[in-house]
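Trainee: sequence? don't have it. structure:
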């Protein structure tokens, strides 16, 4: 009886925490179908006094130029995440297997770079890439910056996974069979890092897709805007159209939710595998 009560109390607590967590998302969703007046006056009511407003999504897509900004965000996110995974996994493999002193120094510097706040680098980035290199207003520049900021954490995660879960004997066996370092990495190391790859893809995709500050510094032309920057069009100097803003937020959330649903199986497998190894 005591055990059943303990399980029931845990489920109740987790359910309450879940409701608290998803409540802001629920508010965003219901307010995306309301007029500006209803959002301000009755934000907690499911349907406002002016009725259901599905046209908010159509108008929001037009105001944001959603097709263009969606493609921009998609290209920047996919290319950045793929490069981060490749570069960081290769770097981590080198650091984990080659015990050179320079590797220890470089790995320590990469870990230390994760502590530096981005706000400290804002002015130097604009000065160097704008005044010196004249490289602003470019997707390539933004992708390179995302990769530069993301490789350190990726290397840290992959290094830990390689050292703790991939025995060196596998690579020795591949070497005996005549496999090169690149073949060993692509055929043995990277497939075994699948749980870490999926975790890093989720983390970096979420961060890059929702990033506002860095793209706002690099991209000035409207045709290069990403979704978070385009969502600013609903903010005015004296008022904001909250209904359209909420609709734009829902549109920006959907791709990340789809990505999570596609990869959640692999995330759960990675967590379970880590628990079994522990």
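Mentor: Received it, and whenever you're ready, just let me know what you need. Nothing here was measured: the structure is a model prediction, and the numbers come from that model.
Trainee: from now on I want contacts and neighbour counts done on CA atoms only, so please keep to that.
Mentor: Will do.
Trainee: what are the buried residues along the helix or strand hosting residue 4?
Mentor: With elements taken from DSSP states H and E, the one containing residue 4 is helix 2-31. For helix 2-31, a neighbour-count test (16 or more other C-alpha atoms under 10 Å) marks 27, 28, 29, 30, 31 as buried.
Trainee: ok, then the element right after it?
Mentor: helix 36-41.
Trainee: packing partners of that following helix?
Mentor: helix 242-277 (3 or more C-alpha pairs under 8 Å, 6 or more residues apart in numbering; DSSP states H and E).
Trainee: quick one: list the elements packing against the helix it packs on.
Mentor: Against helix 242-277 (3+ C-alpha pairs under 8 Å, 6+ apart) you get helix 2-31, helix 36-41, helix 55-64, helix 194-210.
Trainee: would you turn the ones you listed into a markdown table with distance to residue 243?
Mentor: Converted to a markdown table, these look like this (distance: least, C-alpha to C-alpha, whole Å):
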| stretch | distance to residue 243 |
| --- | --- |
| helix 2-31 | 6 |
| helix 36-41 | 5 |
| helix 55-64 | 7 |
| helix 194-210 | 19 |
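Trainee: any idea which of those gets closest to residue 174?
Mentor: helix 194-210 (19.2 Å; C-alpha to C-alpha).
Trainee: for that closest one, buried residues please.
Mentor: For helix 194-210, using 16+ other C-alpha under 10 Å, the buried residues are 195-202, 204-206, 208-210.
Trainee: distance check, the residue nearest in space to the middle of the chain against residue 257.
Mentor: Central residue of the chain (C-alpha atoms, centre = their mean): residue 206, 2.1 Å from the mean position. Separation of residue 206 from residue 257 (C-alpha to C-alpha, to the nearest Å) stands at 10 Å.
Trainee: again with residue 68
Mentor: Taking C-alpha to C-alpha, one finds residue 68 at 20 Å from residue 257.
Trainee: and the two? Which one has more around it.
Mentor: residue 68 (17 against 12; other C-alpha atoms under 10 Å).
Trainee: alright, now check it against this:
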């Protein structure tokens, strides 16, 4: 222990410096959310002269916050549930059934993770546009499930390999079907890794701007990131309300992370041990 003590202070300094570096953009957005746009343009690093919530009330109305919040919540919750359900069942299938086709499909899923979305976005918009499938939440849900399931399968695959098959054999002897065994025995054991995937997928889908901007064309379908269109005009940007809108968009995800942080850490550590 005595050999490590001289390095404690430099480590603490480095960690606090890294923390300040990561928190600075967030604090800058919060600070500027209380400023007028003119004050922001003059000096974005200056402290606000007074704490006024006028920007928040204006952003709430301009964004159609409640409608956009409902759209974001609906799309995020359903997409995450679809990813968790199908990814866990597919990962289980790949682990327990040693078919050659399963090996090929698993390799294809892993390969799809290396393909950037920017390569696919133009062909996807052209194809879905030809069949008049754009401007639909259902289409967006289908796309999120398609892009999110491969990583989910990869994660569940490694975790399920660490679950003893004897647990399932005992259930089969008692007369349980494979489907019932999966939902009553295997799925509860996947809770730690499911919590980790929930956080990762919620952060991805809730904050995503590019894919909804390609699919959701009507204002009534816009999610919270898309609702920031309200502060952009042809020649200027209303920065004060924009910052307030960004803060309101961040708060739900931040609250979810604070509630689930113990499960997140547990899921990461157990996943590493598996």
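Mentor: Yes, it's here. Everything numeric here is computed off the predicted structure, so don't read it as measured data.
Trainee: hang on, residue 103 of the second structure packs against residue 94?
Mentor: Yes: between residue 103 of the second structure and residue 94 there is a contact under C-alpha atoms under 8 Å: 7.3 Å.
Trainee: residue boundaries of the helices in the stretch 51-200 of the second structure?
Mentor: Secondary structure of the stretch 51-200 of the second structure by DSSP state H, counting those that start in this stretch: the helices cover 54-63, 65-96, 100-113, 117-130, 137-160, 166-173, 178-181, 187-189, 191-207.
Trainee: out of the ones you listed, which is closest to residue 216 of the second structure?
Mentor: helix 137-160 (7.3 Å).
Trainee: can you name every helix or strand that that closest one contacts?
Mentor: Using 3+ C-alpha pairs under 8 Å, 6+ apart: helix 137-160 of the second structure touches helix 65-96, helix 100-113, helix 191-207, helix 210-215.
Trainee: how far away from the center of its chain is the second one?
Mentor: Going by C-alpha atoms, centre = their mean, to the nearest Å, the spacing between the C-alpha centre of helix 100-113 of the second structure and its chain's C-alpha centre is 23 Å.
Trainee: buried sites along that helix?
Mentor: Neighbour-count burial for helix 100-113 of the second structure [16+ other C-alpha under 10 Å]: 102, 106, 109.
Trainee: try the shortest one
Mentor: Neighbour-count burial for helix 210-215 of the second structure, counted by 16+ other C-alpha under 10 Å, picks out 211, 212, 215.
Trainee: need the counterpart of the last one in the first structure.
Mentor: Pairing criterion TM-score structural alignment: the partner of residue 215 of the second structure within the first structure is identified as residue 218.
Trainee: now swap in residue 225 of the second structure and tell me
Mentor: Residue 225 of the second structure maps onto residue 228 in the first structure, by TM-score structural alignment.
Trainee: before we move on, the earlier item: between residue 206 and residue 257 of the first structure, which contacts overlap?
Mentor: Contact with both residue 206 of the first structure and residue 257 is made by no residue, according to C-alpha atoms under 8 Å, 6 or more residues apart in numbering.
Trainee: how many other residues sit next to residue 97 of the second structure?
Mentor: Count around residue 97 of the second structure with other C-alpha under 10 Å applied: 11.
Trainee: what's the answer for residue 247 of the second structure, then?
Mentor: The burial count for residue 247 of the second structure: 17, using other C-alpha under 10 Å.
Trainee: and if you look at residue 183 of the first structure?
Mentor: 13.
Trainee: that one maps to what in the second structure?
Mentor: In the second structure, residue 183 of the first structure lands on residue 180 (TM-score structural alignment).
Trainee: measure its match to residue 38 of the second structure for me?
Mentor: The gap separating residue 180 of the second structure from residue 38 of the second structure is 62 Å, by C-alpha to C-alpha.
Trainee: picking that back up, including distance to residue 134 of the second structure, could the helices and strands packed on helix 137-160 of the second structure go into a markdown table?
Mentor: Formatted as a markdown table, those follow (distance: least, C-alpha to C-alpha, whole Å):
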| stretch | distance to residue 134 of the second structure |
| --- | --- |
| helix 65-96 | 15 |
| helix 100-113 | 23 |
| helix 191-207 | 18 |
| helix 210-215 | 5 |
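Trainee: relative to residue 18 of the second structure, which of these is closest?
Mentor: Using C-alpha to C-alpha, the nearest of those to residue 18 of the second structure is helix 191-207, at 21.3 Å.
Trainee: how far is that closest one from where the chain is centred?
Mentor: Relative to where its chain is centred, helix 191-207 of the second structure has its mean C-alpha point 6 Å off (C-alpha atoms, centre = their mean).
Trainee: and stretch 47-56 of the second structure, by the same measure?
Mentor: For stretch 47-56 of the second structure, the distance to the chain centre is 30 Å (C-alpha atoms, centre = their mean).
Trainee: also stretch 38-47 of the second structure?
Mentor: With C-alpha atoms, centre = their mean, you get 31 Å for stretch 38-47 of the second structure.
Trainee: distance across that stretch, terminal residue to terminal residue?
Mentor: 13 Å.
Trainee: list the contacts of that stretch.
Mentor: With C-alpha under 8 Å, 6+ apart as the criterion, stretch 38-47 of the second structure contacts 28, 31, 32, 239, 240.
Trainee: again, only this time at 7 Å
Mentor: Applying C-alpha atoms under 7 Å, 6 or more residues apart in numbering, the external contacts of stretch 38-47 of the second structure come out as 31, 32.
Trainee: residues in the first structure aligned with that stretch?
Mentor: Counting by TM-score structural alignment, stretch 38-47 of the second structure corresponds to 37-46 in the first structure.
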